[in-house]
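[1] Give me a model of this one.
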Amino acid sequence: MSTPLHRLVRLINLAFLSASGVFIVLMMLHITLDVVLRNAGIAVQGSLEIVSFYYMVCLVFLPMGYVELHNEHIRVDLFVQMMPRMVQLALYVLACLLALAFFGMLGWQTLLDALKSTRAAETAMANFTFYIWPARWALPVGFAGLCLAALSNLLRALAERRAL
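    The predicted model follows:
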């Protein structure tokens, strides 16, 4: 059963996943260009910083909601599978509520950190001015996508009266 909310959350997280895919391609091209130019004796300044502060952060945090939406996070449900269906649902609802609380708090704190970093125009130590505040926004955005996915899965599980 697909509700309008679930379809919207799916589209949002698909957009985040697509952005993450773009960052993977950019990272691959950037590293390839860096290797080729380095072998030609030309140094590309800032490759390490861009890869580690921008590409890696975005490709780790942006697709988390998509993974949650499809129930692909690591699960250990050996004994849960043997329990009655209603107990499975109750445990799933509890897990979704805990996920909402935990990732909601992480999202809130990383939002505060991103705002602070943006106001301060935070930079990293490098041979040039390297702003890291834009990368700070990947965390609250990723956690927001994850919370939306957990909420959507929770509502779907309650509507279908079964653990997803």
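[2] alpha carbons only for contacts and neighbour counts from here, please
    Fine.
[3] what about Ile24, neighbour count?
    Here the count is done by other CA atoms under 10 Å, and Ile24 has 17 residues near it.
[4] Touching, it and Val60? I think so.
    No - with contact defined as CA atoms under 8 Å, Ile24 and Val60 do not form a contacting pair (10.0 Å).
[5] Common neighbours of those two, please.
    Taking CA atoms under 8 Å, 6 or more residues apart in numbering as the contact definition, Ile24 and Val60 share no neighbouring residue.
[6] Can you tell me how far the closest residue to Phe61 other than its chain neighbours is from Thr118?
    Spatial nearest neighbour of Phe61, chain neighbours left out: Gly142 (5.0 Å); criterion: CA to CA, 6 or more residues apart in numbering. Look at Gly142 and Thr118: by CA to CA, to the nearest Å, they are 17 Å apart.
[7] Looking at those two, which has the bigger crowd around it?
    Neighbours were counted for Gly142 and for Thr118 using other CA under 10 Å; Gly142 has more, 25 against 18.
[8] Give me the contact list for the strand or helix carrying the more buried one.
    For Gly142, the host element (DSSP states H and E) is helix 138-160. Helix 138-160 is contacted by residues 1-2, 5-6, 9-10, 12-13, 16, 57-58, 61-66, 68-69, 89, 92-93, 96-97, 99-100, 103-104, 106-108, 110-111, 114, 163-164 when judged by CA under 8 Å, 6+ apart.
[9] Buried ones among those?
    The neighbour-count test (16 or more other CA atoms under 10 Å) marks 6, 9-10, 12-13, 16, 57-58, 61-66, 68-69, 89, 92-93, 96-97, 99-100, 103-104, 106-108, 110-111, 114, 163-164 as buried among these.
[10] and for comparison, fold this next one:
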Amino acid sequence: MATAQDGRIVGVEPHPVDPEPSPLIGNVVDAHRHRSRIKQPYVRAGWLSAGPGPDSRRGSDSYVPVSWSKALDLLAGELSRVKESYGNRAIFGGSYGWGSAGRFHHAQSQVHRFLNSIGGYTRSVNNYSNAASEVTLPRILGPAGGHQVFGGRACRGRRSPPTPT
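    Have a look, this model is predicted:
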């Protein structure tokens, strides 16, 4: 439960029936307006001037603040450009790193729902760490239990997995 004063959160208390409230709730007051919080969208200056594509400034370029309206227009334009040029398969909706306290506000679910509403996308499977181990460990340690599936076909015993192309 939040307490506000003059439009600012000044206090938070856990829900009265929560048997084990997290001590992290105390961070809410300071995090809401912390100096490290990004207050508006920013876009890379080189992208604004030259558009998408390779750019030697990438990684060292400055970022320029833009309005929310401008940011939404840029995002909509890029999604349309990629969809029209390459199809929905070229839109990757695989982020899994955003935290959330609830399923409705679960960021990954919201991204997937949105991208499905424009015709679909390419999604990630598993997560980067587990997926990497699933590919590398059988090649280092051998197949688990003598059986492993590589490239959609079962391999038994000492058969090597196909070489990635």
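[11] TM-score of the superposition?
    Once the chains are overlaid, their TM-score stands at 0.21 when taken by TM-score structural alignment, normalised by the length of structure 1; 59 aligned residues with a CA RMSD of 5.5 Å.
[12] Just the buried ones among the contacts of helix 138-160 of structure 1: which are in helices?
    When those are checked against helices using DSSP state H, the ones located there are 6, 9-10, 12-13, 16, 57-58, 61, 64-66, 68-69, 89, 92-93, 96-97, 99-100, 103-104, 106-108, 110-111, 114.
[13] Now for Ser117 of structure 2, how many residues are close by?
    Each residue near Ser117 of structure 2 was counted by other CA under 10 Å, and the total is 10.
[14] same check, this time on Ala107 of structure 2
    Neighbour count for Ala107 of structure 2, taken as other CA under 10 Å: 17.
[15] Likewise for Gln5 of structure 2?
    If you count neighbours by other CA under 10 Å, Gln5 of structure 2 ends up with 8.
[16] Give me the distance between it and Ala31 of structure 2.
    For Gln5 of structure 2, the distance to Ala31 of structure 2 equals 16 Å [CA to CA].
[17] ditto for Ser133 of structure 2
    Distance, Ser133 of structure 2 to Ala31 of structure 2, by CA to CA: 35 Å.
[18] Then Ala131 of structure 2?
    Going from Ala131 of structure 2 to Ala31 of structure 2 by CA to CA gives 33 Å.
[19] now Leu74 of structure 2
    In this structure, Leu74 of structure 2 and Ala31 of structure 2 are separated by 28 Å, where distance is defined by CA to CA.
[20] Which of the helices or strands spans Met86 of structure 1?
    Secondary structure here is read from DSSP H and E; on that basis Met86 of structure 1 sits in helix 85-120.
[21] How far off centre is that helix?
    Mean C-alpha position of helix 85-120 of structure 1 versus that of the full chain (CA atoms, centre = their mean, to the nearest Å) differs by 12 Å.
[22] List the contacts of Ser117 of structure 2.
    Under the criterion of CA under 8 Å, 6+ apart, Ser117 of structure 2 has no neighbours.
[23] With Thr3 of structure 2 instead?
    Taking CA under 8 Å, 6+ apart as the definition of contact, the neighbours of Thr3 of structure 2 are Ile9, Val10, Gly11, Val12.
[24] Any of those residues buried? List them.
    By the neighbour-count criterion of 16+ other CA under 10 Å, the contacts of Thr3 of structure 2 include these buried positions: Ile9, Gly11.
[25] Out of the contacts of Thr3 of structure 2, which is nearest to Gly46 of structure 2?
    Out of those, the one with the shortest distance to Gly46 of structure 2 is Ile9. That distance is 37.0 Å, counting by CA to CA.
[26] The closest one in helix, strand or coil?
    Secondary structure state of Ile9 of structure 2, per DSSP: H, G, I helix; E, B strand; the rest coil, is strand.
[27] Could you pull up the residues touching it?
    Residues in contact with Ile9 of structure 2 (CA under 8 Å, 6+ apart) are Ala2, Thr3, Val29, His32.
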